[in-house]
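**Q** give me the fold of what follows.
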Amino acid sequence: MAASMLEVRLSKTTKARCVFAACDLKSGDEILVEEPYAISLSTYQDRCDYCFSDRNKLLRCSRCKCQNYCNTSCQRSAWVLHKNECKDLQRFSPGKPSETVLLVARLLQLSKKYSKESNSSDDFPCSLSELQSNHEHFNEQRKKQFVKLLSTLKNYCGDQLPSNQELLHLFGQVTCNSFNICDPEMQSIGVGIYLKSSLLNHSCSPNCTAIFVGTTIHIRAVKAISKGEECSISYIDLMNPSHIRQRMLQEQYYFTCDCTSCQEELLDAEMGSVTCENCSGQVLRRDDTSFQACSACNTQVLPTRISEVLHIEEESRSLLEDCDSFSEKLKSKSKGQENWQNLFKLWSKLSIKQAGVLHIENVYRVRTVDKLYDVAVNLQNWTDALYLAQKVIQSYRKLYPSFHPLIGVHLLRLAKLQHFLGSFTMAIQYLQQASDIIKVTHGLQHELYKQLEEIQSNCIVEARFYSSDTQDKVN
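**A** Next up is the predicted model:
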C-alpha cells in the first residue's frame, strides 16, 4: 500500500474505523497489497498447503500425511506453524478437520506468538485482537455452528484450549473478517485473515475489488474514487436481490447495507423475474410472492403460477446450496467422468423445470445454467459449453456491476472456447472485452492478464494463417 493513497479514520455514521482515499484514485489503481495473517486450504483442494499452488507433484508431510507442499522451501516456511499441528493431525480422527477448524487452531497458535500491541503508525490493525467479533449478536444457527466447531476443536487440539468464551470471541472474528481466497478464475480455494484489508467496509455497489495472487490479497479500485471518499469492497455475491443480500449481511456481519444498489428496485425485479405464460415475455417481481403484469402483453400472474414459481425456486435454492461441496468431492474421486455425467443429468433436469417458468435473468436460472456450463467443460462437451457460456454472460452483464471480475473471467472462458472451436474472430472480440475488465480488476501483471495476452497473440496469428490459407485455395 502506498502510504499516500489511503487513510484510516472513524466513520461519521458507524463511529468505526474505515478506509478512505487520501488522494484521487483512478479505475485500475492498486491501493493495498497484503500477505495473510493466517490461512487454511479448503479440505478438498489438492494444492500446496502453504502457497496454495496447484502443481502436479506435491510433497506430502511424512509424519501426518495430511499436508502437501510444492517444494522443500514451502515445507520449511510452513513448519513454523505445522510443527505443532502435525501431531494434532496425526491424532485427529476421522480424516482431516475442516478449513475453519484449522484456521481457528492456527490463530490460537499465532495469538501466543505475537504481541497484542498494535502499530499505530498507519492506524491499520496488526493484531487479531483489534478485529470485531460480534459474537454477542449470534443467532441460534450461528451458536450451533460454534458448538459443532468447539467439539471438533477439542478432538483436534485436545484439552489445552482457552475458555469457551474466548473461543466464541475468536470464532466471531473469523466469521466476520475472513476472506475467501480465490484462484485466478475466482473459485474459492481456502480462507484467510487479512488484518488491514478487513478494515474495508462492504457495499453492494463497491468501488474496489479483492483479487488474489496465490495467498496475497490485492485491493484494486474499479471506479474513480475522489479524495476523502470511502473505499469499499463486496463481502457477498452481488447476484442476489437486495432483500437476500440484506439477510446474508445481517446473518453473518450484523449490519444493514444502505448503498445505492440496495435502492435499485428494477434490478431486484429482474433478478426475481419469471416468464409470461401468455407471450413468454419477462414478468418483473414485486416482492417474494407477487409479480407485476407482463411487460409485453400486460397479462397477470395467476396464483397457481406463483405457487409453481416458488416451488421451483425452493428446489433450486436447496440444490445450489449443496452443490459446491458435492462438486469438490467429485473432483477428488477416481470415477470422475461417470460422476460428472450424473451431475450433468441432475442440473439438466432442474434446468428443464426452470425453462418457461423462470426468466433467464432470474438468479436461480442464471446459477443453474452456470453450473451446467461448468459440468459441460469437465465432460469436454465444448459445443454445449459454448452455448451455455453465451447465455451466462448475457445475464452476468445485466446483473453484476460493469467491472466485476467474474464478468472478465467468464469473457475469457468464452474466448478460450471460441479459440478452441476455431472461431478466431469471435475469440478476439471476447478477448478484447475481457481485457478491458481484467486489466482493471486484476492488473497487467496478473497471470490471468498474461494468459489473455498469450491467447490473443495466438488467435491473431491463427486467424491470419487460416484466412491466408483459405484465400490461397480460392485462388
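
**Q** going by C-alpha atoms from here, please, whenever you check contacts or count neighbours.
**A** Fine.

**Q** hmm, Ser129 and Leu195 touching each other?
**A** No. The pair Leu195 / Ser129 is not scored as a contact, 10.0 Å apart, by C-alpha atoms under 8 Å.

**Q** out of those two, which sits in the more crowded spot?
**A** Set Leu195 next to Ser129 and count neighbours by other C-alpha atoms under 10 Å: Leu195 wins out with 21 against 16.

**Q** and the more buried one, what does it touch?
**A** Pro36, Tyr37, Phe124, Pro125, Cys126, Ser127, Leu128, Leu131 (C-alpha atoms under 8 Å, 6 or more residues apart in numbering).

**Q** could you pull out the strands for the stretch 1-150 of the chain?
**A** Applying DSSP state E, counting those that start in this stretch to the stretch 1-150 of the chain gives strands spanning 6-10, 17-21, 30-34, 38-41, 59-60, 68-69.

**Q** closest to Glu251 out of these?
**A** Among these, strand 17-21 comes nearest to Glu251, with 21.2 Å by C-alpha to C-alpha.

**Q** list the buried ones in that closest one?
**A** Neighbour-count burial for strand 17-21, with 16 or more other C-alpha atoms under 10 Å as criterion, is recorded at Arg17, Cys18, Val19, Phe20, Ala21.

**Q** to compare against the first, here's another:
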Amino acid sequence: MSLYVSPRFSSHLADLCIMSDPLLCYLDHHGLSLDHCPSDPTKFRAVHARRHFSRGSTVITSQPLAAIPLPQTKSDYCNRCFKPDRLQRCSKCKVDLFCGKECFTEAWKEWHRYTCRIPTKTNSKPVPDDNDNDDLGLSNTIYGDGKLDEEMLVRVALALAVQRKVLAPPQKGPAAQQTDPSVETPVVTLSAFSTLMSHADLHPPSTIARYKTLARGAILNPVFNAIPDCDLSMLDLTTYLCRFRCNNFAVHDAQLFAIGEGTYPVGSLFNHSCRPNAVVAYKGATQVLRCIEDVEPGEEVVIGYVDPANGRAARRQKLREKYFFTCVCERCCEGEAGGVAFLDEMLGEAQTELERAQEMMNGTPSATQKWIEAEIRRWKQEQNKYDALTPQQILASSNPLTLPAFASLVLNTLVPAIYQTSITDSTPTPKTTYNDLLTALLAHLHARPAPKHVSRNPTMLRTLVTATRLFYDRIAEDAWDEAGRLGMYVLAVYLLMYPRYHPMVGLHTLTLAKCLWNGVVKGPTETDGARARECERWVGVAKWVVAVGFGEGSQVARELEELAGVVQRDGM
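**A** Below is the predicted model:
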C-alpha cells in the first residue's frame, strides 16, 4: 500500500513520505497531495491542490493499467491507443487491430504476445449463473464465450504479472526505479492500483458468485498458462473484479460517446461531486484531467462519476450500486436552504423506463410534447416580445414561467458570466460571482409559483428530456428555426445542471450554433443579418466553453474554428 500524506503530518515528515513513495512523488510534482479524510465518513481519502490551477489547465494525466474497446467499436479504433487512423489487423491472430508498428510493438510487449492466436474460449464450460442479465452493470460479450469483464481481468492480470517485481515493498524497488517524477511509470500506475478500494464486503452475494465464475474462467484461460510464474489466485482475481466495478472508467471520444473501458488507477484517486471542478477527457488511451473552474491551494479536486443531468434519486441510486456511498455534495444536501440544492427539488426525476415504453406504445404525443411544441410556436410568433424582455422584467412577474420566458431569463442571466465579447478582456466572471448569480437565480425559480399542470413546467427534468428528443428530431428534419429555439431552451437547463464550462455545455452550444447557421443558409429572410449576428454570438460562447472543457487543440475546438471561419466569411 502507498503512504498517505495527512494534513496532520509536519511539513518535514510529509516531504519524507513524498520522497519515499513514487505515487506521492508523481502527485506532488503535479501540485497535488493525497490526504486521508478521518473527519469525513463518506471519503477514505481526497486529492487536494497544493497550488493554483487555472480553469482549462491540465491537472494530471493517468495511464491505463488496461483499456479495451467496446465490442461495437473494436473494429473502429486501435486496440491499444484508441486512435481511429490507418488500422491494420494483426497478421497472426487476425483479431486485434493497431494503428501502426509502434503501437503493435508496445502491445506485443504488454499483452499481445500472450493473447495472440490464443483461442477466445476457455478450457472449461462456464459455471451457470442465475443472475446472467447485466442488471449489475456487467458488460456484454466481446466475442466467443468471453465477456468484457473477463477480457479486462486477463489484461490487468497480465500487466500485474509482468510487473510483479515492482510491486515489492518500497525499500526494495519502487522508489529506486522512479527516476522522473513528471512521468507516470508502471511503478506509479501499479502503486495507485494497489490502493484502490474494492468494497468486496459490500457487493451482493450474487455479484461475488458471478465474479468467482469469471475468475475461474480467467484462470483456465490459455493466456494464463503462457505467463511465466503467474501465481495470481482466484481470490486475487475476484478482488480485482470488485476493484473494476468501483473504479473503471468509460473511455469516450471527442463527442463524449463511450468507445471503450479502462482501468485508470491515478484517475481513480479523485473523488466524486455532482458539481465537479474538473473533468476527464481522453487523448487516445491516455486519460487527461482538466480543471473547468479555478482551483485554489487546499481545495479538493473532484470529478463526476455520474451524469449531473440525472435527478437526485437516480444519481444516488447509481452511486450506491456502483461505488457504495451516498453523495453529500452541495447539490445533494437535501433539506438545506439555498444553493444548488434547490435544483433537484425543481427538476424532479425523469420518466421511468416503463413510463417511456407506455408513452411510445400510445403512439400519440404526450401532454408535455404538445405543450413544448405550442410554446415554440408562440416563441416564433412573438419573437420581438421575448427579445425585448429583460431578466428584471421576468423576475418582477409573479406568473408561472412560459418556456420562452424561462430560457430568456436563464440565458440572459448566466451567459454574460461565461464569456466576454471584448477581445482585450480575457477574464470572465470569477467563480464566486458566477456561483452567486446561479444561487440567486435558483432561489427565485424555486420560490416562483409552479404551473397548475406538471406537463407545463419548463424547470422539470421530464420537460428537458422531451425537448432534447424534439431538438434532434427537428435537426433530422432540417427544421432549423424550431431546432434553434429548442436548443436554446435545452442550453438554459444545462446551465443550471452542469458547471458553466462542462464539456456537455460546450458540445451543445456548438450544436446550437450550427443549427442557427443552417437556418441562415437554408432559409434566407430579411432578418438574416440579425440571425447571423446571433449565430456569431453563440459561436463566441462555444469558444470559451470548449477552450476550457476540451482544450484549444482538441477536435471539437478545430470543428468550432471551422464554423467560426464560415460565419465570419459568409455571415456579413
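
**Q** TM-score for the pair, please.
**A** Remark: TM-score between the superposed chains equals 0.73 [TM-score structural alignment, normalised by the length of structure 1]; 400 aligned residues with a C-alpha RMSD of 3.5 Å.

**Q** in structure 2, which of the contacts of Leu195 of structure 1 still touch?
**A** Retained in structure 2 (both residues aligned by TM-score structural alignment, their matches' C-alpha atoms under 8 Å) from those: Pro36, Tyr37, Pro125, Cys126, Leu128, Leu131.

**Q** so the first one sits right up against Thr216, yeah?
**A** Think Pro36 of structure 1. Yes. Counting by C-alpha under 8 Å, Pro36 of structure 1 touches Thr216, with 6.4 Å between them.

**Q** thinking again about what came up before, between the kept ones among the contacts of Leu195 of structure 1, which has the most around it?
**A** Ranked by the number of neighbours (other C-alpha under 10 Å), the kept ones among the contacts of Leu195 of structure 1 place Leu128 first, at 22 neighbours.

**Q** how about the contacts made by Leu232 of structure 2?
**A** Counting by C-alpha under 8 Å, 6+ apart, Leu232 of structure 2 makes contact with Ala157, Ala161.

**Q** hang on, it in a strand?
**A** No. Remark: Leu232 of structure 2 does not belong to a strand; assigned using DSSP: H, G, I helix; E, B strand; the rest coil, it is coil.

**Q** in the stretch 401-550 of structure 2, which spans are helices?
**A** Secondary structure of the stretch 401-550 of structure 2 (DSSP state H, counting those that start in this stretch): helices at 403-414, 431-447, 461-476, 480-497, 503-522, 528-549.

**Q** in structure 1, what stretch matches the shortest one?
**A** Following TM-score structural alignment, the aligned partner range for helix 403-414 of structure 2 in structure 1 is empty.

**Q** need the counterpart of Ser39 of structure 2 in structure 1.
**A** Matched by TM-score structural alignment, Ser39 of structure 2 corresponds to Thr13 in structure 1.

**Q** its match: neighbour count?
**A** Neighbours around Thr13 of structure 1, by other C-alpha under 10 Å: 6.

**Q** among the strands of the stretch 1-150 of structure 1, which is the most enclosed?
**A** Compared across those, strand 38-41 shows the largest average neighbour count, a mean of 24 (mean count of other C-alpha atoms under 10 Å).

**Q** that one vs structure 2, average offset?
**A** Per the superposition on structure 2, strand 38-41 of structure 1 and its aligned residues are separated by 0.8 Å on average (mean C-alpha distance after the TM-score superposition for structure 1).

**Q** which part of structure 2 matches that strand?
**A** Using TM-score structural alignment, strand 38-41 of structure 1 pairs with 66-69 in structure 2.

**Q** name the nearest of the contacts of Leu195 of structure 1 relative to Arg464 of structure 1.
**A** Arg464 of structure 1 has its nearest neighbour among the contacts of Leu195 of structure 1 in Pro36, at 45.5 Å by C-alpha to C-alpha.

**Q** fine by me, we can end here.
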